[in-house]
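Novice: give me a model of this one.
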Amino acid sequence: MKIVLWILGLALLAAIVATAAQALFVSRTVAAREARLAVTKGGTLRDDLPEVVRAFAERGLAGAPPGRVVRLRQSVEMVLKPGAGWQPMRARQVIGIDTAGFVWVAAMKVGPIALVKAIDAFGEGHGVLDIRVLGAWRMGVSKGPDADRAEAARYLAELPWSPDAILLNRDLIWSETADGVEVALDTAGGEARVAFYFDAAGDIVRMTAKDRAATQPDGSVRLLDWAGHFSDYGMVGGRRIPRRGEVGYIYPTGYEAYWRGTITDYRVEARSPN
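Specialist: Sure thing, here's the model as predicted:
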């Protein structure tokens, strides 16, 4: 009996060590992705933006000099699968300014333990959504051309949180439409495109995108129209940004939100002196 307990104890210890090692590897991978987003290209402010976009971004910059990367935290609720209830999560995010990309890490906790961790990222033309148990062991991953376009669309859709990127990132392709503007970005999996709509005050209050990949409960991927809303504009961390947002897919039965969140902390890291 003692030998059995001893063997079980060793197996448990080995599992704990393996989980910690894998979690450390994932953490270092995330940190490396974040570091790549902070690289600046030394460019000047764009002078080719649609006027409504330029005015929006300059108002968001609030007279401050552009930074090199955005770091923010969110209080989030998510519907993890269609028909399920809202689950509270805490998230942090890094958004590239000169470089098109982001890293979003969210955790669903049971007490002090991060039972499930989601890592959503786009960088260097590629996107990935990686779901981990205890921050270590993979329970699901989305990557490939559909993920490239989907995560690039997320970067574009969240540009209202990064007026610096609107003014500096020359990989973004802007065009005016009859009732708003569109912004596009080339990825390894093809072009991503998002439309923005403004209110009478010139603030972005809604976004839409066509044919964004959505993973279904059975694991299949379906292309659906995507929409979101921004609200509660105000000063946070030296920028005027929307402090609340919501996003969802448009099913044959109508719009269903799956993410809503509030910015709880926001800062822009200063650019290094030339």
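Novice: drop to CA atoms for contacts and neighbour counts, all remaining ones
Specialist: Will do.
Novice: quick one: name whatever helix or strand follows the strand or helix carrying Ala147.
Specialist: Ala147 belongs to helix 145-157 when assigned by DSSP states H and E. For helix 145-157, the succeeding helix or strand toward the C-terminus, using DSSP H and E, is helix 163-168.
Novice: show me what the following helix or strand past that following helix packs onto, helices and strands only.
Specialist: Toward the C-terminal end, the helix or strand that comes next after helix 163-168 (DSSP H and E) is strand 173-176. Applying 3 or more Cα pairs under 8 Å, 6 or more residues apart in numbering; DSSP states H and E, one finds that strand 173-176 makes contact with strand 181-187.
Novice: who's in contact with the strand it packs on?
Specialist: 50, 53, 125-126, 148-149, 152, 156, 171-176, 191-197 (Cα atoms under 8 Å, 6 or more residues apart in numbering).
Novice: nearest residue to Ala64 other than its sequence neighbours?
Specialist: Gly238 (7.3 Å; Cα to Cα, 6 or more residues apart in numbering).
Novice: quick one, what contacts that neighbour?
Specialist: With contacts defined as Cα under 8 Å, 6+ apart, the neighbours of Gly238 are Leu61, Ala62, Ala64, Arg267, Val268.
Novice: can you tell me how far the second one sits from Met235?
Specialist: Ala62 sits at a distance of 9 Å from Met235 (criterion: Cα to Cα, to the nearest Å).
Novice: could you look up the SS state of the most centrally placed residue in the chain?
Specialist: Centroid-nearest residue in the chain, with Cα atoms, centre = their mean: Trp104, separated by 5.0 Å. Using DSSP: H, G, I helix; E, B strand; the rest coil, the structure places Trp104 in strand.
Novice: Val76 is in contact with that one, correct?
Specialist: No. With contact defined as Cα atoms under 8 Å, Trp104 does not reach Val76; the gap is 11.9 Å.
Novice: overlap in contacts of these two?
Specialist: Ala91.
Novice: buried ones in stretch 60-75?
Specialist: Buried residues in stretch 60-75, defined by neighbour count with 16 or more other Cα atoms under 10 Å: Gly60, Leu61, Pro66, Gly67, Arg68, Val69, Val70, Arg71, Leu72, Arg73, Gln74, Ser75.
Novice: picking up where we left off before, which among the contacts of strand 181-187 count as buried?
Specialist: Taking 16+ other Cα under 10 Å as the criterion, what is buried in these is 53, 125-126, 148-149, 152, 156, 172, 174, 176, 192-197.
Novice: farthest-apart pair in the contacts of Gly238, please.
Specialist: Distance extremes for those: the farthest pair is Ala62 and Arg267 at 13.4 Å, using Cα to Cα.
Novice: and this one, so I can compare the two:
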Amino acid sequence: WRDAKFGSIANLIVLIGVVISFGQWQFNSMIRSELEVFYPVRPPVKKVIDTEMVATLPEPVQKWLLRSGCIGKEIPQRVHLLQKGEMRTEPDGAWMPVQAEQYFRVDEPGFLWIAKVQAAPFVQLDGRDKYMDGRGHMLIRLLSLFPVADAKGPATDQGTMLRFLAETCWFPGAALNDYIRWEPVDSVSAMAVMHYGGVEASGVFRFSPEGDLLAFDAMRYYDRKGGATLEKWHIANMQDSYRSFDGVRVPTRSEVSWLLEAGDFVWFKLKVSDIQYDEKLSL
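Specialist: Next up is the predicted model:
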């Protein structure tokens, strides 16, 4: 009986391992399928940025593009980057380590963000945030299997559009696309209004006098008990974190916060370790 008992435990452990492995395979297969649809077989025709293209933009945006080193370079159509950091779900919650990679498409704006979050010892959350064809979808699974979050709809569409807009800090040339309209605010700020797929969202970019992008602010839907509410969403880029990738100067450390009535809630701290522009996709 004793041998049978330990044999059953061993079999159970093996079964759990098989189930988790299947979940990871299934989740990764979904990501591969979405990437195949996301990136076209033939990339669109590229445009080289010149001074005439930026001359009509608000002065702070012009300074940003000049300082970033975009002039004379092509507007990237594909961007792939690697991230690491930590996040939490409550203002007093524990920080959870995050490893992520993100794929962007610029000509038809969109992204796929794939993350692994260590929620606790031996407990991993797999996340996929998607913005494609003007629609957003956030999916989070426990151990790649069990749904924790599955968000879609108008509030998610608006939120993922704002996220794309804010994250153009890593590929500044996207600021010149027709789906973004710029409006002056003051000597160091400009408002970007993005319209795509029947959805519109806007946010304010704030720059240093030299042209570094320091912050992005917008009103975004915040999930809470009783329903989502529009709240102030703030991204701060650390000015001492700027470095160049393929000659493009971008921030590599950022903090994402909700500025709530109850107080500021910093929920995500991230660091970008690598950026590739227009690389060939390997699945």
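Novice: got a TM-score for the two of them?
Specialist: Here the TM-score for the pair of chains, by TM-score structural alignment, normalised by the length of structure 1, is 0.83; 267 aligned residues with a Cα RMSD of 3.2 Å.
Novice: alignment lookup: Glu80 of structure 1 to structure 2.
Specialist: Check again: residue 80 of structure 1 is Leu, not Glu. Counting by TM-score structural alignment, Leu80 of structure 1 lines up with Thr89 in structure 2.
Novice: what's the burial count for that match?
Specialist: Close neighbours of Thr89 of structure 2, defined as other Cα atoms under 10 Å, add up to 13.
Novice: what of the one 4 residues further on?
Specialist: A total of 10 residues lie near Gly93 of structure 2 under the criterion other Cα under 10 Å.
Novice: Val199 of structure 2 contacts Gly134, doesn't it?
Specialist: Yes. Using Cα under 8 Å, Val199 of structure 2 is in contact with Gly134, at 6.9 Å.
Novice: what do those two both touch?
Specialist: Residues touching both Val199 of structure 2 and Gly134 by Cα under 8 Å, 6+ apart: Asp157.
Novice: isn't Ile119 of structure 1 right up against Gly135?
Specialist: No. Using Cα under 8 Å, Ile119 of structure 1 makes no contact with Gly135, being 9.4 Å away.
Novice: neighbour count winner among the two?
Specialist: More crowded of Ile119 of structure 1 and Gly135, by other Cα under 10 Å: Gly135, with 23 against 20.
Novice: how about the strands in the stretch 151-274 of structure 1?
Specialist: 173-176, 181-187, 190-198, 204-215, 221-236, 239-251, 254-270 (DSSP state E, counting those that start in this stretch).
Novice: of those, which is nearest Thr19 of structure 1?
Specialist: strand 204-215 (26.9 Å).
Novice: may I see the buried residues of the closest one?
Specialist: For strand 204-215 of structure 1, burial by neighbour count (16+ other Cα under 10 Å) applies to Ile204, Val205, Arg206, Met207, Thr208, Ala209, Lys210, Asp211, Arg212, Ala213, Ala214.
Novice: now which residue in structure 2 aligns to the first one?
Specialist: Matched by TM-score structural alignment, Ile204 of structure 1 corresponds to Leu213 in structure 2.
Novice: in contact with that match, which residues?
Specialist: Contacts of Leu213 of structure 2 (Cα under 8 Å, 6+ apart): Trp64, Cys169, Phe205, Arg206, Phe207, Asn237, Pro251.
Novice: which one among these gets closest to Trp267 of structure 2?
Specialist: Once Cα to Cα is applied, the member of those that ends up nearest Trp267 of structure 2 is Asn237, at 14.4 Å.
Novice: identify the residue of structure 1 aligned to that closest one.
Specialist: When structure 1 is aligned by TM-score structural alignment, Asn237 of structure 2 is paired with Phe230.
Novice: quick check, its match in contact with Arg244.
Specialist: Yes. Counting by Cα under 8 Å, Arg244 is a contact partner of Phe230 of structure 1 at 5.9 Å.
Novice: which of the two has more neighbours?
Specialist: The residue with more neighbours, out of Phe230 of structure 1 and Arg244, is Phe230; 21 against 18, by other Cα under 10 Å.
Novice: whereabouts in structure 2 does stretch 248-259 of structure 1 align?
Specialist: On structure 2, the counterpart of stretch 248-259 of structure 1 by TM-score structural alignment is residues 257-268.
Novice: buried sites along the matching stretch?
Specialist: Judged by neighbour count using 16+ other Cα under 10 Å, the buried positions of stretch 257-268 of structure 2 are Ser257, Trp258, Leu259, Phe265, Val266, Trp267, Phe268.
Novice: so how far is Leu165 of structure 2 from the fourth one?
Specialist: It stands for Phe265 of structure 2. Going from Phe265 of structure 2 to Leu165 of structure 2 by Cα to Cα gives 21 Å.
Novice: the first one too?
Specialist: The span separating Ser257 of structure 2 from Leu165 of structure 2 equals 16 Å under the rule Cα to Cα.
Novice: quick check, distance from stretch 192-208 of structure 2 to the centre of its chain.
Specialist: Distance of stretch 192-208 of structure 2 from the chain centroid (Cα atoms, centre = their mean, to the nearest Å) equals 15 Å.
Novice: was I right about His137 of structure 2 contacting Tyr131?
Specialist: Yes. Using Cα under 8 Å as the test, His137 of structure 2 is close enough to Tyr131 to be in contact (6.6 Å).
Novice: pick out whichever of these two has more residues nearby.
Specialist: More crowded of His137 of structure 2 and Tyr131, by other Cα under 10 Å: Tyr131, with 25 against 19.
Novice: show me the contacts for the equivalent of that one over in structure 1.
Specialist: Using TM-score structural alignment, the partner of Tyr131 of structure 2 in structure 1 is Phe122. Applying Cα under 8 Å, 6+ apart, we find Phe122 of structure 1 in contact with Ala100, Gly101, Phe102, Val103, Val128, Asp148, Glu151, Ala152, Tyr155.
Novice: where does Asp48 of structure 1 land in three-state SS?
Specialist: coil.
Novice: meant to ask about Leu72 of structure 1
Specialist: Look at Leu72 of structure 1: counting by three-state DSSP, its state is strand.
Novice: from what I see, it and Gly261 are in contact.
Specialist: No. Contact between Leu72 of structure 1 and Gly261 fails when scored by Cα under 8 Å: they sit 11.9 Å apart.
Novice: which residues are in contact with both of these two?
Specialist: Contacts common to Leu72 of structure 1 and Gly261, judged by Cα under 8 Å, 6+ apart, are absent.
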